[in-house]
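Engineer: Quick one, fold the following:
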Amino acid sequence: MERTENSPSQGFEVRRATRASKLAVLGLLLAAVVIASMPYWAGRDTLRDFTQIAAYLLFAMMWNLLAGYGGMVSIGQQAFFGIGGYAMLVLANYCGVSPFLAVPLGAGLAMLVAVPVSRIAFRLEGGYFAVGTWVIAEVFRLSVANVSALGGGSGTSLTALQGIPRSTRESLTLWLALAAVAGGIALLYWFLRARPGLALTAMRDNAAAASSQGVDVRRARLVVYLVAAGGTAFAGGLYFLGNLRISPDAAFSVNWTAFGIFIVLIGGLGTLEGPIIGALIFFLLNKFLSDYGTWYLIGLGIVAIVVALFFPQGIWGYLSRRFGLQLFPVGRRLVLGDPAAAEGLVPQRPAPAGRLPDSASVARSARDAA
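Structural biologist: Below you'll find the model as predicted:
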């Protein structure tokens, strides 16, 4: 339940939830119920499509957390995508673990790998950090390609699913994908509303200023990097669980990060809603234009250019500013009004979303409104 602070005598109220956010929660719950029932009425292609959308969306949300909120622009997140896929395959094929359990376990292993990797990556800043993450991803790709037990450069198949009926496998994969998307959105929403989320935003805007105010910048970066690595690895394991085959070139391809950046930028960088919109747009373009060869890439480029020129803050950024919509509000709003408004006699006037003013500003605004 959303906490509301109010003072009827002074005529102001502090709110976090909006009407749009309440409707969004209801809509997402209904959508989750419909998606969960898809194995009973939808075709196999539809189930596979949702699994792919879930993998794209989860990857994009993790990249958005890393760059949009943490200020760490990486073009090497495919490293953890591939680690998640291969960890799932090794656990399932060679360790006897259920492939569906191997996906979250692979994400946990990727987070462990990310600890020493972060010590290397964090020595770099800005553009050097971005290029450095790409180099790290290439090191992982070349290393895996030289392991013959994993199929070498040509890859291998997920054989652990052979004893599972196809309908059962597809249903469990869909439900795992739905749980991953719902859990990812809930985790990020909770994280950004809590104190670490405020520290993360301060660190993104100005790391030196945040550090001077007591924010442990190094620890915050490490936490974000590990969470993004785990989420990206989960997306990789989920994708190759549905694909049934994995290869180094497919798992560690820089295209994954390119697609993630495309999704986030056209949807809205630094927003929770942006990757959802971007993932849907990207999937539709991928589904209907991929048969046209190079025209598919040209189409993606045109869309990216149009959005950059006319919607520099992304599609959701434009809609949010234009109509004042917030489906996942992470800040608080100050609603001002006179005593009559506090009693519901006249409409209240909402203040712009953002940081909560200090007590002096609240008192002054309330006195002016009265």
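
Engineer: only C-alpha atoms for contact and neighbour calcs from this point on.
Structural biologist: Will do.

Engineer: can you tell me how far the closest residue to residue 325 other than its chain neighbours sits from residue 194?
Structural biologist: Nearest in space to residue 325, with sequence neighbours left out and distances taken as Cα to Cα, 6 or more residues apart in numbering, is residue 20 at 6.4 Å. With distances taken as Cα to Cα, to the nearest Å, residue 20 is found 21 Å from residue 194.

Engineer: And those two? Which one has more around it.
Structural biologist: More crowded of residue 20 and residue 194, by other Cα atoms under 10 Å: residue 20, with 15 against 12.

Engineer: In contact with that one, which residues?
Structural biologist: By Cα atoms under 8 Å, 6 or more residues apart in numbering, the residues touching residue 20 are 325, 326, 327.

Engineer: Of these, which is the most crowded?
Structural biologist: Counting by other Cα under 10 Å, top hit in the contacts of residue 20: residue 326 with 24 neighbours.

Engineer: Quick one: residues contacting that residue.
Structural biologist: 18, 20, 21, 320.

Engineer: one more time with 7 Å
Structural biologist: Contacts for residue 326 (Cα atoms under 7 Å, 6 or more residues apart in numbering) come out as 20, 21, 320.

Engineer: my guess is the residue nearest to residue 325 is in a helix, correct?
Structural biologist: Yes - the assignment for residue 20 (DSSP: H, G, I helix; E, B strand; the rest coil) places it in a helix.

Engineer: What count of nearby residues applies to residue 31?
Structural biologist: For residue 31, using other Cα under 10 Å, the count is 12.

Engineer: And this one, please, so the two structures can be compared:
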Amino acid sequence: MNLSTAPTHPEFDVIRGTRVSRAALGIGIALVLIAASLPFWGESSWMREFVEIACYFIFAMMWNLLAGYGGMVSIGQQAFFGFGGYVMLMLGNFAGINPFVAIPLGALAAGLVAIPVSFVAFRLSGGYFAIGTWVIAEVFRLSFANVSAVGGGSGTTLTALRGIDKATRESTTYWMALACVVAAIALVYLFLRSKRGLALLAIRDNEVAAESQGVPVARMKLAVYVVAAFGAGLAGALYFVGNLRISPDAAFSVNWSAFAIFMVVIGGIGRIEGPLVGALIFWALGKFFSDYGTWYLLGLGLLAVICTLFFKQGLWGYAQERWGLSIFPVRRQLVPRVRSPSRARPG
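Structural biologist: Presented below is the predicted three-dimensional model:
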């Protein structure tokens, strides 16, 4: 039964939040306010690290929305990551638009281009869909590699920021990254708590059964695909504003999808907290162990294998199942209503 439309039983209440989630909301607001002041007292290296983590997190969250909640496993989301980055650069370098304004425009362009791309991708399913999205990303890469105006295969530099001093550029990029992270979490959370979120979960669990219950499967899958593309484009535009240089091999590398899969699997697929935990772990491993070369890559693979074997729901999923932790609860629960002593029946 759909709890969003079912009448509440007089002896039960519908609970959507938890004590942990309410405490996390207060802590989260405090952390965001403190983080917003970082450019006034922190070091520039801290801001650059945060922008990198933010891009990882947003991209992983969108992959989790697509695969973990929508059941569409893609290894070609880098197509929209790179497309958003290139649109941002072209708007900044050639159209005279401020690159920070061009970040959401690049994301919007990635979402729009996902509509015609979906006509091809949705003809495939299962493993064929995953491979097909990779092929589409390669088409994007080769296409931009043959455009001399953006540097061809060697790429080009974001020149639109030359007139802005380094401190202003870094602080603005940081604030944009913080705003994008907060917006991504809020939008995904509110979407999953809505009726459309319930429909998406029904499609993931059983597409045929969901359609038989009146869920518009094709329309919902397209909507999620476009939203995931928008988020990937947002992460790409933000990343290359901070990086100041873009190339087809960097923008459309399959490593982006591999990183997203790693972060989601480690943190916990099908959970909003999963990409956040996974992004922090992935960044920390890269920060402290990337100098070990191939041993670092072997360590990443070994960690993924261990989580797959012993923590099938990811590290956060394990913590959630064992201790009941849920910062972003999207499920509805029926709990017995506590009756006051004055209303209790005698004897």
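
Engineer: TM-score for this pair?
Structural biologist: Remark: TM-score between the superposed chains equals 0.95 [TM-score structural alignment, normalised by the length of structure 2]; 340 aligned residues with a Cα RMSD of 1.9 Å.

Engineer: Which residue is the nearest non-sequential neighbour of the residue most central in space within structure 1?
Structural biologist: With distances taken as Cα atoms, centre = their mean, residue 61 lies nearest the centre of structure 1, 1.2 Å away. Sequence neighbours aside, residue 275 is the residue nearest to residue 61 of structure 1 in space, at 6.0 Å (criterion: Cα to Cα, 6+ apart).

Engineer: how far away is the one you found from residue 287 of structure 1?
Structural biologist: Residue 275 of structure 1 is 18 Å from residue 287 of structure 1, where distance means Cα to Cα.

Engineer: From the centre of structure 2, give me the residue that's furthest out.
Structural biologist: residue 347 (55.6 Å).

Engineer: measure residue 74 of structure 2 to residue 277 of structure 2 for me?
Structural biologist: 21 Å.

Engineer: Neighbour count for these two, which is higher?
Structural biologist: Using other Cα under 10 Å, the more surrounded residue of residue 74 of structure 2 and residue 277 is residue 74, with 23 against 19.

Engineer: State the helix or strand in which the more buried one lies.
Structural biologist: Using DSSP states H and E, residue 74 of structure 2 maps to neither a helix nor a strand.

Engineer: Now do the same contact list for it.
Structural biologist: 129, 130, 133.

Engineer: picking that back up, pick out whichever of residue 275 and residue 287 of structure 1 has more residues nearby.
Structural biologist: Neighbours were counted for residue 275 of structure 1 and for residue 287 using other Cα under 10 Å; residue 275 has more, 33 against 12.

Engineer: Go ahead and confirm residue 137 of structure 2 touches residue 83.
Structural biologist: No - the pair residue 137 of structure 2 and residue 83 does not pass the contact test of Cα atoms under 7 Å, sitting 9.5 Å apart.

Engineer: Looking only at neighbour counts, state which of those two leads.
Structural biologist: residue 83 (30 against 25).

Engineer: can you give me the helices in the stretch 201-347 of structure 2?
Structural biologist: 207-212, 217-243, 248-251, 255-267, 273-289, 294-310, 314-323 (DSSP state H, counting those that start in this stretch).

Engineer: closest one to residue 91 of structure 2 among the ones you listed?
Structural biologist: Comparing the helices of the stretch 201-347 of structure 2 against residue 91 of structure 2 with Cα to Cα, the closest turns out to be helix 217-243 (11.0 Å).

Engineer: Relative to residue 213 of structure 1, how far out is the residue nearest to residue 61 of structure 1?
Structural biologist: Counting by Cα to Cα, the gap from residue 275 of structure 1 to residue 213 of structure 1 is 31 Å.

Engineer: cool, and residue 150 of structure 1?
Structural biologist: 49 Å.

Engineer: all strands for the stretch 1-150 of structure 1, in order.
Structural biologist: 5-7, 12-15 (DSSP state E, counting those that start in this stretch).

Engineer: Deepest in the core, which of those strands is it.
Structural biologist: Highest mean neighbour count of the strands of the stretch 1-150 of structure 1: strand 12-15, a mean of 22 (counted as mean count of other Cα atoms under 10 Å).

Engineer: what about that one, how far off from structure 2?
Structural biologist: Following the fit onto structure 2, the mean deviation recorded for strand 12-15 of structure 1 is 2.3 Å by mean Cα distance after the TM-score superposition for structure 1.

Engineer: for that strand, packing partners?
Structural biologist: Judged by 3 or more Cα pairs under 7 Å, 6 or more residues apart in numbering; DSSP states H and E, strand 12-15 of structure 1 is in contact with strand 5-7, strand 333-336.

Engineer: Need those in JSON lines (columns: distance to residue 104 of structure 1).
Structural biologist: Putting those into JSON lines (distance: least, Cα to Cα, whole Å) gives the following:
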{"stretch": "strand 5-7", "distance to residue 104 of structure 1": "39"}
{"stretch": "strand 333-336", "distance to residue 104 of structure 1": "37"}
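
Engineer: who wins for proximity to residue 306 of structure 1 among those strands?
Structural biologist: strand 333-336 (32.4 Å).

Engineer: Average separation of that closest one from the aligned part of structure 2, please.
Structural biologist: Relative to structure 2, strand 333-336 of structure 1 is 1.9 Å off (mean Cα distance after the TM-score superposition for structure 1).

Engineer: Any chance of a markdown table for the helices of the stretch 201-347 of structure 2, columns distance to residue 110 of structure 2?
Structural biologist: Formatted as a markdown table, the helices of the stretch 201-347 of structure 2 follow (distance: least, Cα to Cα, whole Å):
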| stretch | distance to residue 110 of structure 2 |
| --- | --- |
| helix 207-212 | 26 |
| helix 217-243 | 5 |
| helix 248-251 | 13 |
| helix 255-267 | 16 |
| helix 273-289 | 21 |
| helix 294-310 | 30 |
| helix 314-323 | 30 |
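
Engineer: Among the ones you listed, which comes closest to residue 343 of structure 2?
Structural biologist: For residue 343 of structure 2, the closest of the helices of the stretch 201-347 of structure 2 is helix 314-323, at 33.5 Å, according to Cα to Cα.

Engineer: Contacts for the closest one, please.
Structural biologist: 265, 266, 267, 268, 269, 273, 274, 307, 311, 325, 326.

Engineer: Understood, closing this out.
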